[in-house]
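Q: The sequence and its predicted three-dimensional model are supplied below.
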Amino acid sequence: MSLVQPPDLPFSQACENNQEPILSVLAQAFADRRRVLEIGSGTGQHGVYFAPRLPHLAWQTSDLAENHAGIRAWQAHRPAPNLLPPLLLDLRTSDWPQGAFDAVFTSNTAHIVAWPLVQRLMALVGAHLPSGGVLAMYGPFNVGGAFTSDSNRDFDAWLRSRDPASGLRDVEDVVALALQHGLRLEGDHAMPANNRLLILRRNVSGRP
């Protein structure tokens, strides 16, 4: 397996950032999981990093159709037997993909998509994860309605200049939304560079 990145592969520095700290949390949160759906696989860099390091899991990538070629290119460059080619998942129109998933991972999505799509993501996860299922959500969040750093404030301004519907979400709003769909916060892990990794678990009762 080549460790040299071909120049034609799509690349996101955000995907490279904090992979080891994220993995250290996922190794515990997904220890008893078997099939993970990654929502918003982007370039595909997360899948090729996490899948071979969590070999007990089947890692299912997904994204918009226009990103599939890049995801497949990364998977061809760094294949793993438990890493699956991307499914089409568009939060605006797609239903939950076929297959039994007991965990979901999504990274740097909540601040990119509009809030109604964050709501739909949470509704889908809450409706389809089984009891005890785990949602891991990574990215920058505000805390108590305030930015946690000047860099996050600048990032939010840049996001909103591109799309007024995007922007950093308050972690309290995300946790409250999750609770509406039967997901309780189990862990809130501070990550380097002013990011967080939220671990939410589907209630055994299926109710908030």
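A: Noted; the coordinates are in hand.
Q: switch to C-alpha atoms for all contacts and neighbour counts from now on
A: OK.
Q: What segments of this protein are strands?
A: Defined through DSSP state E, the strands belonging to the chain, from first to last, are 35-39, 58-63, 83-88, 103-107, 134-139, 141-142, 169-170, 183-191, 195-202.
Q: Any figure for the gap between residue 86 and residue 74?
A: The span separating residue 86 from residue 74 equals 11 Å under the rule Cα to Cα, to the nearest Å.
Q: More neighbours: which of those two?
A: The residue with the greater number of neighbours, taking residue 86 and residue 74 and applying other Cα atoms under 10 Å, is residue 86; the counts read 26 against 22.
Q: my read: the more buried one touches residue 73, true?
A: No: applying Cα atoms under 8 Å as the test, residue 86 and residue 73 come out as separate, 11.0 Å apart.
Q: for stretch 17-27, the distance to its chain's centre please.
A: Put simply, stretch 17-27 sits 12 Å off its chain's centre (Cα atoms, centre = their mean, to the nearest Å).
Q: Same check on stretch 47-63?
A: What separates the centre of stretch 47-63 from the centre of its chain is 12 Å, taken as Cα atoms, centre = their mean.
Q: Name the residues of that stretch that are buried.
A: Under the neighbour-count criterion of 16 or more other Cα atoms under 10 Å, stretch 47-63 has 47-52, 54, 57-63 buried.
Q: end to end, how far does that stretch reach?
A: Terminal residues of stretch 47-63 lie 12 Å apart, using Cα to Cα.
Q: Okay, one more to line up with it:
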Amino acid sequence: MLEWDAVLIQPLSTGDALFAPAVARNREPILDVLHRLLPASGLVLEVASGSGEHIIHFASALPRLRWQPTDADPRALRSIAAHAHDTGLDNVLAPQSLDARAQPWPVARADAVLAINMTHIAPWSATVGLMAGAGGILPEGGLLYLYGPFRVAGAHTAPSNATFDADLRARDPAWGVRDVEAISEAGLAQGLSLVEGIPMPANNFSLVYRRGRYRNP
């Protein structure tokens, strides 16, 4: 399953390392949120790491955490490994192949799970698998963090998101901007509760889930 796409990830060199232009724009706003949410230490698993730029940036800023990148696409795994090699960080583990739909996941336990810009460029079954996998490996109170464009109450939050959604569905009918309510329902079935929705730049959101029963915002 391809969980990222060349329309979003653009190779800017002839080597294995790929570069996503959006990362430079959103990595700091995402990191600001993660600083508040992540534990002081432990293992953070990223699903669909894509180029690997996000996890390398976060690992550099939060060195007390160990970071496990994953992706289903061999091109992404090579890119992640190349970026990790170039930076020499010792808290980034070797990338692992992970299809969110395939249970059980190859990582048995994590203190937090991240999925950035995944749900809209993968089939809905991948989001269902993401919730199932995260619910299976997170401890009580463990964090699942999602970032991207989402619909709220069945409606897009900006005209640009509606245009983006139509473009995604034209590329692949299985893709598309997902409803927060549908994601949260899939999460509740796996013991994951939405505890916070944070508006982000460029009409995106951070969705914060915790394993266990919490009151929704």
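A: Arrived safely. What you see is a predicted model; the values in this text were computed from it and never measured.
Q: TM value for the aligned chains?
A: TM-score for the superposed chains, counting by TM-score structural alignment, normalised by the length of structure 1: 0.90, backed by 201 aligned residues with a Cα RMSD of 1.9 Å.
Q: give the contact list for the spatially most central residue of structure 2.
A: Nearest to the centroid of the C-alpha atoms of structure 2, with distances taken as Cα atoms, centre = their mean, sits residue 115, at 1.2 Å. Contact partners of residue 115 of structure 2, counting by Cα atoms under 8 Å, 6 or more residues apart in numbering, are 46, 47, 48, 49, 144, 145, 146, 147.
Q: Mind giving me the PyMOL command for buried ones among these?
A: Selecting in PyMOL just the buried members of those, where the criterion is 16+ other Cα under 10 Å, is done with this command:
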select buried, resi 46+47+48+49+144+145+146+147
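Q: which two from the contacts of residue 115 of structure 2 end up farthest apart in space?
A: With distances taken as Cα to Cα, the most widely separated pair in the contacts of residue 115 of structure 2 is 49 and 144, at 14.6 Å.
Q: Have a look at structure 2 and report its longest helix.
A: The longest helix of structure 2 (DSSP state H) is helix 21-37.
Q: State the span of structure 1 onto which it is aligned.
A: Applying TM-score structural alignment, one finds that helix 21-37 of structure 2 aligns to the residue range 13-29 of structure 1.
Q: residues contacting the residue lying closest to residue 133 of structure 2 once chain neighbours are set aside?
A: The spatially closest residue to residue 133 of structure 2, leaving aside those adjacent along the chain, is residue 105, at 6.3 Å (Cα to Cα, 6 or more residues apart in numbering). Applying Cα under 8 Å, 6+ apart, one finds that residue 105 of structure 2 lies in contact with 98, 99, 133.
Q: What does residue 105 of structure 2 correspond to in structure 1?
A: In structure 1, residue 105 of structure 2 lines up with residue 96, judged by TM-score structural alignment.
Q: Now residue 186 of structure 2: closest residue in space, sequence neighbours ignored.
A: residue 128 (6.1 Å).
Q: That neighbour and residue 192 of structure 2, how far apart?
A: Shown here: residue 128 of structure 2 relative to residue 192 of structure 2, a distance of 12 Å by Cα to Cα.
Q: neighbour count winner among these two?
A: A direct count of neighbours by other Cα under 10 Å for residue 128 of structure 2 and residue 192 places residue 192 higher, at 28 against 20.
Q: OK, contacts around the equivalent of that one over in structure 1?
A: Residue correspondence, TM-score structural alignment: residue 192 of structure 2 in this structure matches residue 183 in structure 1. The contact partners of residue 183 of structure 1, taken as Cα under 8 Å, 6+ apart, are 126, 200, 201, 202, 203, 208.
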